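Student: model the structure of this input:
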Amino acid sequence: MLHVATGPELTAADLYDLLRLRVDVFVVEQECPYPELDGRDMLASTVHLWLREGGAVLGCLRLLDEGPATRVGRVCTAASARGTGLGGTLMAAAVERIGARESVLGAQVQAQGLYARFGYAPEGEVYLEDGIPHISMRRPGSTP
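Tutor: Next up, the predicted model:
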């Protein structure tokens, strides 16, 4: 089931579950020790989207207001849910929420096909973030 909440609307339990999944995927599985707590999760302008099944969060992402564009970030799926289309479901909900606004993201290179399905195009050169190849991607805004 899809859940949506701004930072202040998150319950402590929901925030814990989102952070646990992000740490499990990014820090433990991908071996990227980085400061997961960046001060942006609880902002009123941050929107969290997540899918929960049987009490467990299986995937999540967040939308950050960055002036003229929305940044899609912290996109992750539990290992047990990969290959099920859950990432596409989350991205479809994110793109619907973003609407006509321009949006950007930093994609792990192997995942750029997922984002391309939603209108994101790579720009610039591949770069390393925490030892993992990434590429910036942009989805242009449209006039209402």
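Student: can we go C-alpha only for contacts and neighbour counts from here?
Tutor: OK.
Student: need the residues that contact the helix or strand encompassing residue 133.
Tutor: Assigned by DSSP states H and E, residue 133 falls within strand 132-139. Strand 132-139 is contacted from outside by 102-109, 112, 119-128, using CA atoms under 8 Å, 6 or more residues apart in numbering.
Student: go with 10 Å
Tutor: By CA atoms under 10 Å, 6 or more residues apart in numbering, the surrounding residues in contact with strand 132-139 are 30-32, 69-72, 95, 100-112, 115-116, 118-129.
Student: which of those are buried, as a PyMOL select command?
Tutor: Listed next is the PyMOL selection for buried residues among the contacts of strand 132-139, using 16 or more other CA atoms under 10 Å:
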select buried, resi 32+69+70+71+72+95+101+102+103+104+105+106+107+108+109+112+115+120+121+122+126
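Student: now, the contacts of strand 132-139 that are in helices?
Tutor: 95, 112, 115-116 (DSSP state H).
Student: determine which two of those residues are furthest apart.
Tutor: Across these, no pair lies farther apart than 95 and 112, at 15.3 Å, counting by CA to CA.
Student: one more to put side by side:
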Amino acid sequence: MKFIIKSFSELTISELYDILQLRSEVFVAEQDCVYQDLDGKDYKSLHVLGFKKEKIIAYARIFKPGDYFENASIGRVVVKEIERKFGYGQELMNVSIKAVETEFNEKKITISAQLYLKKFYESHGFIHVGKQYLEDGIPHIRMDKV
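Tutor: Sure, this is the predicted structure:
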């Protein structure tokens, strides 16, 4: 797996299309959740692209403090369904956390995590903070890494 980090303006049209297709495939179709994925925040974020054989199969976006949460943030964490068994989600989170530290010189990270992924994020040092809430009809929790 090869990872590349790009700003929105550095993304090619093909990369942007593939990112949006992957996010729609997982967050809309697979999770049966109709929501507005294009939230205007892609312009502010850095994009972590995971390539396997020249295809984007993993993706996340990272934010500097204040652009999403008070702390730096990681969101839209996604791995193509047929590729999940290979541990690429673990790699994606490791690369994303390191990118926050390198690009923004930040250690504190806040995420809005889908509840069923709590243990996955705990394995990366995140701690559940606050109460469960619904985001786009899916149970979420705030998690912080300090």
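Student: check the mean deviation of the strand holding residue 133 of structure 1 from structure 2.
Tutor: Superposed on structure 2, strand 132-139 of structure 1 shows a mean distance to its aligned partners of 0.9 Å (mean CA distance after the TM-score superposition for structure 1).
Student: next, the buried residues of that strand.
Tutor: For strand 132-139 of structure 1, using 16+ other CA under 10 Å, the buried residues are 134-139.
Student: swap in stretch 41-60 of structure 1?
Tutor: So stretch 41-60 of structure 1, judged by 16+ other CA under 10 Å, has buried residues 41-42, 46-51, 57-60.
Student: now, which of those sits nearest residue 17 of structure 1?
Tutor: The closest of the buried residues of stretch 41-60 of structure 1, once distances to residue 17 of structure 1 are taken by CA to CA, is residue 57, at 6.5 Å.
Student: and the helix or strand hosting the closest one, what does it pack onto?
Tutor: Using DSSP H and E, residue 57 of structure 1 sits in strand 56-66. Based on contacts counted as 3 or more CA pairs under 10 Å, 6 or more residues apart in numbering; DSSP states H and E, the elements that strand 56-66 of structure 1 packs against are strand 2-6, helix 12-22, strand 47-53, strand 69-77, helix 86-98, strand 102-108.
Student: 7 Å instead?
Tutor: Applying 3 or more CA pairs under 7 Å, 6 or more residues apart in numbering; DSSP states H and E, one finds that strand 56-66 of structure 1 contacts helix 12-22, strand 47-53, strand 69-77.
Student: give me the mean deviation of the longest one from structure 2.
Tutor: It stands for helix 12-22 of structure 1. Mean for helix 12-22 of structure 1 is 0.6 Å (mean CA distance after the TM-score superposition for structure 1).
Student: how about that helix: buried residues?
Tutor: Buried residues in helix 12-22 of structure 1, counted by 16+ other CA under 10 Å: 17-19, 21-22.
Student: which of those sits closest to residue 84 of structure 1?
Tutor: Distances from residue 84 of structure 1 to the buried residues of helix 12-22 of structure 1, taken by CA to CA, are shortest for residue 21, at 16.9 Å.
Student: OK, contacts around the closest one?
Tutor: residue 78 (CA atoms under 7 Å, 6 or more residues apart in numbering).
Student: ok, it to residue 66 of structure 1 distance?
Tutor: Per CA to CA, to the nearest Å, residue 21 of structure 1 is found 24 Å from residue 66 of structure 1.
Student: and residue 54 of structure 1, by the same measure?
Tutor: Relative to residue 66 of structure 1, and taking CA to CA, residue 54 of structure 1 is found at 34 Å.
Student: repeat that for residue 41 of structure 1.
Tutor: Taken as CA to CA, the span from residue 41 of structure 1 to residue 66 of structure 1 is 14 Å.
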